[in-house]
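Dropping the sequence and predicted coords here.
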Amino acid sequence: MAMATALRSSPLVPQHRPRFPVSAVAPWLVMLLALAALSCSSPVAVAAGSPEVVELTLLANAQEKGAVCLDGSPPAYHLQRGFGSGKHSWIVNLEGGAWCNTTEDCSDRRMTDLGSSKFMKAIEFEGILSNKRSQNPYFYNWNKVDVRYCDGGSFAGDAEGKDRNGTKLFFRGLRIWEAVVDELMGKGLATAKQALLSGCSAGGLAALLHCDDFRARFPQEVPVKCLSDSGFFLDVKDLSGERFMRSIFSGVVHLQNVREVLPKDCIAEKEPIECFFPAELIKSISTPTFIRNSGYDSYQVGNVVAPGGSDPGQSWSRCKADIRNCTSTQIEAMNEFRKEFVEALKVAQCKSNWGLFIDSCFNHCQTPFRITWHSQISLRLGNKTIAEAVADWYVGGGHGVKEIDCEYPCINPTCSSQLDL
């Protein structure tokens, strides 16, 4: 199945949130998202601390800059102004939603909010974007921006194409990134006293791709850091011996022309496709970065370790739905994946100002949701929620915030509190 077709969001997942296939979603997350959706209330004053509906802002003069979505419509973002002590602090969050790696996939996406601003609406800020102190203790009063994802290439491409009907497709993720940040600089980002670039899934990969560029836009004395949640995708063999993730990234790299955003030292020695993977990207990033990921990332288990095409007998279907159903052989395969994952992170472990929060729960994105970012049932490492670990790393320079959970069947009890184990 083509990636763009496979990665349709569950009806329980709010439409502005990162998309990943239902088959890769652990049951506990579906339940939590359902509860989160049911608990959404009407927007009230910011002072009351409830989630606020943030309106859509279309990028000014987008067409003349060539900064457009797949269908040629202007890209968009949501801006919530900071207040109090956070008035001059900024978070810029890059949305996720997989990729389109063929013209057919991209043609399908152009008729959704992942490829056109015509389908985008106002959203509610949650998790790392929440304005409620109890849910977002460090960043709640910062200026917060959610940049909508409509290029299908992790904000990296700069090309054009045509679908089978001759309709033009615009692969302009890089121009979207540059034009949106330029507009935000004029709205106060340029005078930020501290800033954080974040993203999850395809947006987490985008945060790594643009991390040093974001840092370079500010005076050296301004603290600028990056956060990648569930964006560390591995180039590993699946059950059939194929490299599913490489086939997807290869299509994106060649279709969308992402070469400009790749580290120059990497592409001087390796093929561009290799340099699009985080294991190579982090070798070149000099900006302090925090990586939040599961060693058993539910998206990668379902689509990298055991994609549908590699499992014709569907022997992994029950395992991918609930890790408790996995056989010893399947657990062994997932532990081998985790081993390669931890090995790829050694570069980050050796950087003193970087942070790590690598849990062993069966999950994907965690930062965009109020329940998993910071709540009584959030997973914990070192007795800290993800929000607390990120805050300690941001304030403390990253020292001491490098947490890597044990491998299954060693069970982190806070995974159980989320109903996944």
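Looks like it arrived, so ask away.

CA atoms for contacts and neighbours, from now on please.
OK.

for the stretch 1-150 of the chain, what spans make up the strands?
For the stretch 1-150 of the chain, strands defined by DSSP state E, counting those that start in this stretch occupy the ranges 53-54, 57-58, 76-80, 89-94, 123-124, 143-147.

So for stretch 373-388, what gets flagged as buried?
373-375, 377-381, 384-388 (16 or more other C-alpha atoms under 10 Å).

and those residues, which of them are in strands?
Among the buried residues of stretch 373-388, none falls in strands (DSSP state E).

Of these, which belong to helices?
Mapping those onto helices (DSSP state H) picks out 373, 386-388.

rewinding a little: let's have the strands of the stretch 1-150 of the chain in TSV, adding mean neighbour count.
Formatted as TSV, the strands of the stretch 1-150 of the chain follow (neighbours: other C-alpha atoms under 10 Å):
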stretch	mean neighbour count
strand 53-54	18
strand 57-58	17
strand 76-80	23
strand 89-94	26
strand 123-124	18
strand 143-147	24
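
so which of the ones you listed comes closest to Met334?
Nearest of those to Met334, taken as C-alpha to C-alpha: strand 89-94 at 28.5 Å.

returning to what we had before: name the nearest of the buried residues of stretch 373-388 relative to Met185.
Once C-alpha to C-alpha is applied, the member of those that ends up nearest Met185 is Ala387, at 26.0 Å.

Gly355 against Trp393, yeah?
Yes. Shown here, Gly355 and Trp393 form a contact pair, counting by C-alpha atoms under 8 Å, at 6.2 Å.

And these two? Which one has more around it.
Neighbours were counted for Gly355 and for Trp393 using other C-alpha atoms under 10 Å; Gly355 has more, 28 against 23.

quick one: that one and Phe171, what's the gap?
32 Å (C-alpha to C-alpha, to the nearest Å).

Arg338 now?
33 Å.

which one's the longest helix in the chain?
Per DSSP H, the chain has its longest helix at helix 328-344.

put this beside the first:
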Amino acid sequence: MEKQINFKGILSSKVAENPDFYNWNKAEVRYCDGASFSGDSENKTAQLQFRGKRIFLAVIEDLMAKGMRYAKQALLNGCSSGGLSAILRCDDFSSLFPHTTKVKCMSDAGFFLDAVDISGARSLRRMYSGVVNTQGLQNLLPRTCTRHLDPTMCLFPQNIINQVRTPLFILNSAFDSWQIENSIAPPSADPSGSWHNCSSSFNCNASQMQFLEGFKKSMLDALKTFSMSSKNGVFISSRWAHCQAERKDTWFPGNSQPGEDKGIAVAVGDWYFERTKK
């Protein structure tokens, strides 16, 4: 049975909810390869094939053949691991269009940090190392990074965003709920469960919030050089959230938080259409 998906946020077709992109042609690409559309290797002994990069390019080329090649404007956006994909595949995506097309990319909740967890370890680095080694990404990640860093480090956006040539927008929460639960205070780092309420529902005590403020500072520091480029854009919210562009309650222009100059939709639209100067 076919299931109809009601698009929301940046994918919404309602002008009041999505004033800049409501009438765009849209395509949602499902992600399932485990390496943010980066794998292109084979383990014959284990009878495993990893073809994420080929899948991505095949899907995009199919869309190009269906008419996307005539687009005057294009935006590649992804959420979570798809947000990481949008960074890793941004220049590949842009290269398929003629130079006359305005092509930009946006990563929503894909700015995964190489952060120290509450036990002093680096849980996400360990996870990424497994992905890199299992899928053989050592020679598939950006060479501008792997020339001077271990390949595992080149799966972290903080080490690759400054080499992306195509204009890129980073949308993230400084208190990203997935990163808090899986990178900052995963069960392996919190055997007593003292962080459970904080990591699962953002019900944090003072010392926990102090730790998370350190995480927030690390994120902002990692974006300093990137944000200085006039072609790029950044929106870091303070919501306990993971993925904000495809949700009506966070994307909608009228849903700004106190202290925010404008909502996410307006900020992204201003950046894409170059309506305001930085």
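Happy to help now that I have it. Computed from a predicted model, the values in this text were never measured in an experiment.

The second structure: matching residues for the longest helix of the first structure?
Aligned by TM-score structural alignment, helix 328-344 of the first structure falls on residues 206-222 of the second structure.

Could you list the buried residues of the matching stretch?
208, 212, 215-216, 219, 222.

quick check, nearest of those residues to Ser80 of the second structure?
When these are compared for distance to Ser80 of the second structure (C-alpha to C-alpha), Met219 wins out at 15.6 Å.

tell me which element the residue lying farthest from the centre of the second structure falls in.
Relative to the C-alpha centroid of the second structure, counting by C-alpha atoms, centre = their mean, Thr45 is the outermost residue, at 33.0 Å. Taking DSSP states H and E as the definition, one finds Thr45 of the second structure inside no helix or strand.

now do the one 10 residues further on
Take DSSP H and E as the rule and Ile55 of the second structure turns out to sit in helix 52-65.

Measure the mean distance from that helix to the first structure post-superposition.
Averaged over the aligned pairs, helix 52-65 of the second structure sits 0.6 Å from the first structure after superposition, using mean C-alpha distance after the TM-score superposition for the first structure.

Residues contacting that helix, please?
Helix 52-65 of the second structure is contacted by residues 29, 33-40, 69-70, 93 when judged by C-alpha atoms under 8 Å, 6 or more residues apart in numbering.

Go through that helix and flag the buried ones.
Residues of helix 52-65 of the second structure classed as buried: 52-53, 55-57, 60 (neighbour count, 16+ other C-alpha under 10 Å).

Likewise for stretch 349-356 of the first structure?
Buried residues in stretch 349-356 of the first structure (16+ other C-alpha under 10 Å): 349, 353-356.

mind checking how far it is from the chain centre?
Chain-centre distance of stretch 349-356 of the first structure: 19 Å, with C-alpha atoms, centre = their mean, to the nearest Å.

How about stretch 176-184 of the first structure?
In this view, stretch 176-184 of the first structure has its centroid 18 Å away from the chain centroid, taken as C-alpha atoms, centre = their mean.

What residues in the second structure pair up with it?
If you align by TM-score structural alignment, stretch 176-184 of the first structure falls on residues 55-63 of the second structure.

Ok, stretch 103-116 of the first structure next?
Aligned by TM-score structural alignment, stretch 103-116 of the first structure falls on no residue of the second structure.

likewise stretch 193-209 of the first structure?
Under TM-score structural alignment, the match for stretch 193-209 of the first structure is residues 72-88.

Over to stretch 286-305 of the first structure?
Counting by TM-score structural alignment, stretch 286-305 of the first structure falls onto residues 165-184 of the second structure.

Over to that stretch now: how far is its first residue from its last?
Start-to-end span of stretch 165-184 of the second structure (C-alpha to C-alpha) is 31 Å.

returning to what we had before: the longest helix of the first structure vs the second structure, average offset?
Helix 328-344 of the first structure, aligned to the second structure and superposed, deviates on average by 0.8 Å (mean C-alpha distance after the TM-score superposition for the first structure).

After that helix, which helix or strand is next?
Downstream of helix 328-344 of the first structure, the first helix or strand assigned by DSSP H and E is helix 346-349.

how about Leu239 of the first structure, what's its partner in the second structure?
Residue pairing (TM-score structural alignment): Leu239 of the first structure is matched to Ile118 of the second structure.

Its match should be in a strand, yeah?
No. Counting by DSSP: H, G, I helix; E, B strand; the rest coil, Ile118 of the second structure is not part of a strand but coil.

what's it in contact with, if anything?
Counting by C-alpha under 8 Å, 6+ apart, Ile118 of the second structure has contacts 184-185, 189-190.

Ok, Ser237 of the second structure next?
If you count contacts by C-alpha under 8 Å, 6+ apart, then Ser237 of the second structure has 172-174 around it.

any chance of the residues you listed in CSV, plus neighbour count, secondary structure and distance to Ala86 of the second structure?
What follows is the contacts of Ser237 of the second structure, written out as CSV (neighbours: other C-alpha atoms under 10 Å; DSSP: H, G, I helix; E, B strand; the rest coil; distance: C-alpha to C-alpha, whole Å):
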residue, neighbour count, secondary structure, distance to Ala86 of the second structure
Asn172, 28, strand, 13
Ser173, 24, strand, 17
Ala174, 26, coil, 19
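
wait, Arg243 of the first structure sits on Phe249?
No. Counting by C-alpha under 8 Å, Arg243 of the first structure stays clear of Phe249, with 10.2 Å between them.

which one of those two has more residues nearby?
The neighbour count for Arg243 of the first structure versus Phe249, taken as other C-alpha under 10 Å, is higher for Phe249 (21 against 16).

That one and Pro272 touch, don't they?
No. In terms of C-alpha under 8 Å, Phe249 of the first structure does not count as a neighbour of Pro272; the distance is 9.8 Å.

which residue is nearest the middle of the first structure?
Mean-position check on the first structure, C-alpha atoms, centre = their mean. Result Cys200 at 1.4 Å.

So that residue versus Ala206 of the first structure, what's the distance?
Distance, Cys200 of the first structure to Ala206 of the first structure, using C-alpha to C-alpha: 9 Å.

what sits in contact with each of these two?
Contact criterion C-alpha under 8 Å, 6+ apart; residues shared by Cys200 of the first structure and Ala206: Leu94.

which SS class is Cys226 of the first structure?
strand.

Counterpart of it over in the second structure?
Match for Cys226 of the first structure (TM-score structural alignment): Cys105.
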